[in-house]
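1. give me a 3D structure for the following:
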Amino acid sequence: MSGRQVGTRFLEGEGADEFMAAFKRAVVPADRRAAARDVLPPVVLLAEGGESGEGDGGGEDPGGRAHRAMRGLERCLRRERGGKLVPYAALGAAEAARAVRGRRPLTLAVGQRLCEDVPPRTGRLRLPDFQLMRDVVECALEQGPGAQSLTGEQMRDRCYEGRRRRSPVLRALWQLGGGDPPTVQSPAQGPGWLALALAAVARPAFQVLPRWWWARRCTRRLLWSGTTGWFADWRGSGHGRRSEEFFESAAQLVELPAPEGERQDESEAGHGPEGEEWLSTVEQLLLRALLADLKATAGPGRVSPWRRRRATRFTVLLELGADGGSGDPAARFLSAYGTAAEELECAATVVVATGPAGVVVPGERCARLSDAATALDHATGAPEGGLEPLLAPLVPLPPGVRSGTAPRSGPVSPRDFRMGPVAEVVLEGVALVAVLGVLGAWLIPMTMGGEDESCLGGASGGPLSGRAELGATPPRQQYEAAALMIEEENKRVDEAVLRRGAEARTVVHIGAEVAKDQEGQRYNGAVPELRGIALAQRALNDEARNDSQKVWLRVRMLNGGEGYKDAERRARQVVEEAGRKGSGIIGVVAFSQSLKQTQAAVRELGRAKIPMVGTTATADAMNVSPYYRRVAPTNSREARIEADFAHRGNIMDGGSGGCSPAEAAVVVQDPADLYSKEIGNFFAEQFGGDWSKLEYSPGGRSGGASESGAPGAGGNRVTHEDSIKDVADAVCERIKAQPRTVLYWASRAREFTAFLDVFGDDTSCEGRKLTVLGGNELTTAALSGEYEARPWLRLYHTAHVLPAGHPRGSDVTQEFNAEYAAAFGAKDLWRNDGRAALAHDAMQLMAAAANEAFASTGDVERSNVQISLDNGISKEGASGYLDFGRGAKVSRDKPLVILHHTAKGSEPVLFCGSFAQNTGRVERWGPKGEFACPKDG
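-> Next up is the predicted model:
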């Protein structure tokens, strides 16, 4: 895209070019989904004072250089001859001064600027929540301090008047209803019977009813909804139908404080402590409304060609005052922004402020501009520790250096569409008509033949995988045998180093405590994970023996304790060992479970910049460090596929030989368990419609359990149960009320066994059909026959690999299955579970990064290994194709399998994802392939 060159000399300091590049990547992300996923911290550029001299930085005061920096950033967001390239709002000292004089929050000006002069071909920016809250605040300002408080009805009427002025439809309805009521200045005209008719019919139909419906929608959206009810979350009032309307709460919230004392008149209201508190409150109100709207608007749409062109973030540029105190509108905006963006998880905005170095702004100080650039590039997800500003210095140029020389970077470059949106709509309409015609010709004959009611997976099953054997060998002995394989391989590495001078490095494995008894193996993945690592280490060292450009690998085994209680302590131990000279540690392969303990360990290792590859931990919340990747599919992907499976698949057995999709869902989750709480919430969100949640924490663990609540919008509700018997009774009541209810088990497998023992004998649902959909947590127990002898149970559960011998498996998968069978037996309990394959692939991914670093630089240090991981790695794996693009934390389209549990074994009824690079991509599922697999993101 053509445009005048804008130099980076308006940014002075070490790393200015890196910061400009990171700023542009943040405004125009390469991955369009980043604007809906990666929350960016605000950046404050502080101009330090300079010495007098000839350069631009020498004689210029810090405030002037801060202003020049903000205007330079603004020029990067505009075209050469005017017009915006991206939606942004730039507010300098003049706007801040107007906000102070008018006692108005700065967010009002930010929202107005974003709506003005929007980039072409992106459509009008609609901000319904922000416009509503703006009307609420304007009503309070018009009312004035110390005036009589507005009632909920008065606030509703005034806000509806503002909404009516912006809507041609509402204005037309208002006129059909008789217009504004007559006043002394404009008395009513016409015969009395016409006025009576208008009052009796037209006014209720065209004025009262639309206003009532609009107010009800506002209350439902902001107070009752669990997805858009940010106002209720902020006020801590909870969700659900209640007597209090939104406008009653808003009128009380924004009421202006009365002036104190007789010497303070109305013009001084808003400048005292109570006025500053009021301004802070309404700033938070308006900012949350604005961020909620921008979050819903951000990202390209799939239908609207205008929304499709919105591939950039919304940018806010601010200029701080000289002191940056509480009275500075820009500082108040920054203070409110951090909390609001974190709570709303709004990734749609980029905020940059400039000011002199003396301003008082709390935040994380960066030594250089390049440090702030790195933080922007590696921002992922929504931070849990707070969204504090990044404070970066603007260091003045040395004397004799002019700021206008050698321009280095031009404007941002969003994607330019060749075709206009109107032309695209016309083409889409023509294509839609053609597609509908083809679909109609295909669907009409199919619907004539009747609806398919065959049960997905068959009535009695047709398993492709045989029954697994629990085995007689004690768990500790199996674990020690796998550990012995690794120790022998470590000795082999030491011999290669001594005899050949081979290059060798160490990978640390932090594993879970092995099961204490034979029965505990059904619920414990410590043994297969260690086996997968042992097999991978042996294969990788065989490759290194034959190729001098590959690295030999040792494995350092650490025990994370029962339930990973020692995971964080082990992480600190790894950090200490890695810091010693000559340790050889290049990374960590670990974490088979998503727990708060393992999440804390990831943070600890990430702070030390140690690369990590997770094995079977699936929670999205584990991604708390840019140094962490995982080979298992995420909870969000799994829940999306499972919800689609429940909605479309014939899984509900009606008892008459036929099946149908689920019409309702009840989710059982443990709020104290990171994995359970997250995947349960994801499934309920993706399932939509009629769902309810039952929260149960074994042993009375606390974890933010919800109180029993009344049904919310759509009949959905969350209740907390005190025992597994209460859970079984509650599930039974849901099924009796709606027989086509699927039970989604998000809790752990051990509790599921206890639930089945109670449900079949001790509830009023004895003999009723029960359809259960569960995650990979249930797979090992199901494959071992734990849930047999229950003819009333229809169980579907997920796995991360296809059963051994399935024709869709790649050559690498079949080779791994053969090696595993040769080492541990063809009927081993974990051969079809996937834990060993995922651990094998995690080790392979770490080795691929080490080999890439060795081949390209000859230096196998942790930093080079991390660079290789960041650059992206793709290779065939035992669990499917590993496709890590540049900066990706999860493999693209990671395979997921849903198995139907039968007495003879488990059969796959759905498998989606990339099982091999060329021929192994599965995009449809169903008996006839009639359903499309849900995509990532």
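2. can we go C-alpha only for contacts and neighbour counts from here?
-> OK.
3. need the longest strand for this protein.
-> strand 905-914 (DSSP state E).
4. which residues touch the helix or strand following that one?
-> Toward the C-terminus, strand 905-914 is succeeded by strand 921-922 as the next helix or strand (DSSP states H and E). Residues outside strand 921-922 that contact it (Cα atoms under 8 Å, 6 or more residues apart in numbering): 911, 912, 913, 914, 915, 933.
5. to compare against the first, here's another:
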Amino acid sequence: MLGGMHMTASVPPLPKIELLIDALEQLVTLPPGRRGPAPQILLTQLTEGPEAGRIADGLCARFSAGGRARVPFAQVAGEAETPRQEHVGATFQKIEEELLRNRPGGFGRLRLPQFRLMCGIVEADLAGCPLGAQATELRNRSYEAHCARSVFLRALQAVSGGEEPPPSIPGTAWYWLRRPLFGLLPRWWYGRRHGRRMTRKGSWYRTWAELPEGGPGFFTDACRLTVGAPGAARREPIVDVLLRALLADLERAFRHPRLSPWGRRRRHRVVLVFPQPPAIGDDTGRLLEQFPQAVEHTGCTGVMLMAAVRPGRERTESFAEAAITLKSWIGATGAGGARVVRVGVEPHADDEDAARWLGRYPEIAVGRSRSDAAPRAEAAVAAVAGVTVLGLLGGYGVAWLTARSDTACLGGSGASATPAPTASASASGGKGDGRSRPPDRSPRAVYDDAVAAITRQNKRADKAARSGDMVRTVGYLGVPVTAGDWDQAKYSGAIPEVRGIALAQEEINEQADQQKSSKVWLRVRLMDAGERFTRAPAAARALAKEVRAAERAGNGEQFLGVVGLGQSRPGTLSARNILAGAGLPMIGTAATAEEMQRSPMYRQVAPDNHREARIAANFARHANIVQTAPGTCAPAKKAVVIGDPTDIYSANLSDRFAEEFEDVHRIWYPVQRPSASPPPKPKGQGGEWVSHTSQMADSICRRLKEEPRTVVYWAARAHEFENFLDDFDRRTGCNGQSTVLGGNDLDNAVVEQQRPSEKHLRLRLYYAAQALAKGSSPNVKGDDFRRRYHDAYGSDLWSNDARVPLAWDALGVLSEGINAAYQSAGTAPFGRGGVQAALERGVGGAEGLRGATGSLIYGEGAKVPVNKRLLILHDTRGGSPEIALECGIRDSRDEAKTWGPRNAFDCPRDQDDDKDGKGDDD
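-> The predicted structure is shown next:
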């Protein structure tokens, strides 16, 4: 029911009062979003009389009609009907009671969480509680008071078992299983949530209490407001916090109006009306005094306060002047303290115009009346509709994602946006038009640039040696640039490897210059291995002879190791054996055939063919790479493996892939001896020998027609790949549609130069790579490498060539072994034996060495880094390759162990391989 005065009181018809009432009610009905700070209207009774109180009571009568409030308001007069709370005070009890009573239809339940929290705090008596436990006790009491108003929390308390466990052992065990979850956790969360809300930056409590950053928590500070807290003037801070908490809650009631059916109906300000002037010692006086500052602290716009007050020294305005002031506030948003207007009220005879207006408009105009049932029905309909829509969308989304992930082609359609030309492309003479081109200069000139960088570093090392620094020499055994055109030079790997060596030497010597007592300067000697490493044995013999001669002459061990050996060729194996016989440690760059590892002095930085084949077979079995319809792909069921039986790398890789994938057809293509006849027992099951790429293309097309879900695994060298694709497009009936998965010899530089996906539009090409230097750095060492490469060479054909960072890492591993031997020797001489011992133990220990291609973790005696990072890339038309798979260790405690959509597939790992018994070399 409404208060007793609402139905009988009316606004006295004083002259011009209708102007004030009209302007005031327009402010009340101003919707959220168009309001300024909460207004405060003080009706000042200038001479003796009841007019100010009658105006206030009359307004309350206008705020209701037909026994129901039309706007939310509180008529604060008389005693509250609820049991008295001594420390909260009658004024605030009456405000809460009136607000809960006088709510318009559709307004919904009014929640006052902060106000009730502060009421509980000021009523709490902590006199008997130890000082250090008062904050926790205050939180617990506040939580219990909150539970008394919440059915859900009362249920949790009941389930938790209360404060005391039962006497039986099973009961006690069950009690402590459920008590933390249902009792202690909700209490802790309540305290944390309210503590953060009340003391976060910008909160009214933090502003009022002047709490410093990182100061005491809310409940600790609030103890000063409890019963018996020290301080004579306790009433003033209590009124201050209760007022601010009330305004904060009332403002909160207008938030998110579009999300709540009740919030959409809360269109009018809450009006607090005080018809009687405050008595001496009454809370109302402090409340009226603090209202402007409280509005500023809380940012309240949804409240209007009207009160009858006694006259003071402040200037008052007439009804007409006050009406003009109030209308000026309509639509004027902003922030700050409350806008205050003091209206002078004096006795006067009834005014006919005012009486006529008040009779014509007896109540506030708020539009149509609203019912409580409407928002409930709307909420129910919205809930049902929301659940239905979410269910349908969820089902559709799951179905769509499942279907798409089951059939979507891995790596997209093959099209890719062409990157913008880069200025850095010109650094090496390239044409920055998306794909990198060979430089405009000769291969030899580009190669000589990198050689010149090594020569400069060697001169720096010689100068350091003359200054007494520790300097040693290592060799790089690799192929030189002999071809006069780029068609042949692009396959050799000479330029990218020498660039990697040059950049690594520069970094190593920079560190040696800074850490003279623990690092060794390196000279690098370039050793000509000849085309396909045919002259590598001769170069190795010459070096071995030189090393032995130096030993006999007593010149010490100045030459400490060799890097390179980047191709798995017969000449490479012979050179390896010769160098091992001379006691020279070796670190291989890009060679991956397992036969390379059959020497105690040899190690490599690239993952070997066994690991690559396991990952490639796993990829082909699970990835959607074979196109079955436009935009639809599936994993491969069968594979056609292309290998060269006369090539150590190719034969080993094709054998390993056939073992892992199993359902394969072998095609042997002896590139160096095309007319060679197959042996009496063809190598591998289902082996087929061809002498030309056209025969290979015909055979593959037949296999694709028999089983469309067939992948071509290219384990041969890269220089015949373009010829095969041309023959497959022109000479077969397969219309050029195929999926090819290439080995690591089909590297990024070759792909960027041949551009197969641009020339053969129905080709889906994937290929293995030890690194994607330009686009995917595994760690900070990779970032440093990329920066150095870009500074030296810009963006060119070899920016993404894995052989550059592999050469960088190889020299880095050998340098770490040399530094370890130097540090272990102390002041004694050190040599190749110490370097070999350090490499045998594994440089970097259990964490390994951070490299540009990933972490290099060598177990004791290991030849290949464990779980070495490997990528499978998808070639795109006109753009950089996309990473379709990444497996292996990027950095310390950072390993890619899964791949595919939603990381659905496990990466093959070396530990799993050892368990299967396949870790030994054949």
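6. what is the longest strand of structure 1 packed up against?
-> Counting contacts by 3 or more Cα pairs under 8 Å, 6 or more residues apart in numbering; DSSP states H and E, strand 905-914 of structure 1 packs against strand 896-902, strand 921-922, strand 924-925.
7. touching, residue 53 of structure 2 and residue 306? I think so.
-> No. With contact defined as Cα atoms under 8 Å, residue 53 of structure 2 does not reach residue 306; the gap is 10.4 Å.
8. now do the helices in the stretch 251-400 of structure 1.
-> Secondary structure of the stretch 251-400 of structure 1 (DSSP state H, counting those that start in this stretch): helices located at 273-297, 305-308, 329-344, 369-377.
9. which ones are touching the counterpart of residue 442 of structure 2 in structure 1?
-> Alignment note (TM-score structural alignment): residue 442 of structure 2 maps to residue 474 of structure 1. By Cα under 8 Å, 6+ apart, residue 474 of structure 1 lies in contact with 517, 518.
10. quick check: the farthest pair among the contacts of strand 921-922 of structure 1?
-> Spatial extent of the contacts of strand 921-922 of structure 1 (Cα to Cα) is set by the pair 915 and 933 at 13.6 Å.
11. so which of those two has more stuff around it?
-> Taking neighbours as other Cα atoms under 10 Å, residue 915 of structure 1 and residue 933 compare with residue 915 leading, 28 against 21.
12. now do the contacts for the equivalent of that one over in structure 2.
-> In structure 2, residue 915 of structure 1 lines up with residue 890, judged by TM-score structural alignment. When contacts are counted by Cα under 8 Å, 6+ apart, residue 890 of structure 2 touches 778, 779, 853, 854, 855, 869, 896.
13. would you list those residues in CSV and tack on distance to residue 581 of structure 2 and secondary structure?
-> What follows is these, written out as CSV (distance: Cα to Cα, whole Å; DSSP: H, G, I helix; E, B strand; the rest coil):
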residue, distance to residue 581 of structure 2, secondary structure
778, 36, coil
779, 37, coil
853, 30, coil
854, 31, strand
855, 30, strand
869, 31, coil
896, 39, strand
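14. of the residues you listed, closest to residue 342 of structure 2?
-> Closest to residue 342 of structure 2, out of all of those and judged by Cα to Cα, is residue 779, at 69.9 Å.
15. who touches the aligned residue in structure 1 for the closest one in this structure?
-> Matched by TM-score structural alignment, residue 779 of structure 2 corresponds to residue 810 in structure 1. Listed by Cα under 8 Å, 6+ apart, the contact partners of residue 810 of structure 1 are 878, 880, 915, 916, 920.
16. relative to residue 507 of structure 1, which of the residues you listed is nearest.
-> For those, the nearest to residue 507 of structure 1 is residue 878 (19.5 Å; Cα to Cα).
17. would you map the helices across the stretch 701-850 of structure 1?
-> Listed in chain order, the helices of the stretch 701-850 of structure 1 (DSSP H, counting those that start in this stretch) span 724-737, 749-762, 779-783, 811-824, 835-857.
18. so which of those helices is the most surrounded?
-> helix 779-783 (a mean of 27; mean count of other Cα atoms under 10 Å).
19. export the helices and strands packed on strand 905-914 of structure 1 to a markdown table and tack on mean neighbour count and distance to residue 673 of structure 1?
-> As requested, those are exported to a markdown table (neighbours: other Cα atoms under 10 Å; distance: least, Cα to Cα, whole Å):
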| stretch | mean neighbour count | distance to residue 673 of structure 1 |
| --- | --- | --- |
| strand 896-902 | 27 | 22 |
| strand 921-922 | 18 | 32 |
| strand 924-925 | 17 | 31 |
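20. turn those into CSV, columns for distance to residue 799 of structure 1.
-> Listed next are those as CSV, based on distance: least, Cα to Cα, whole Å:
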stretch, distance to residue 799 of structure 1
strand 896-902, 5
strand 921-922, 15
strand 924-925, 16
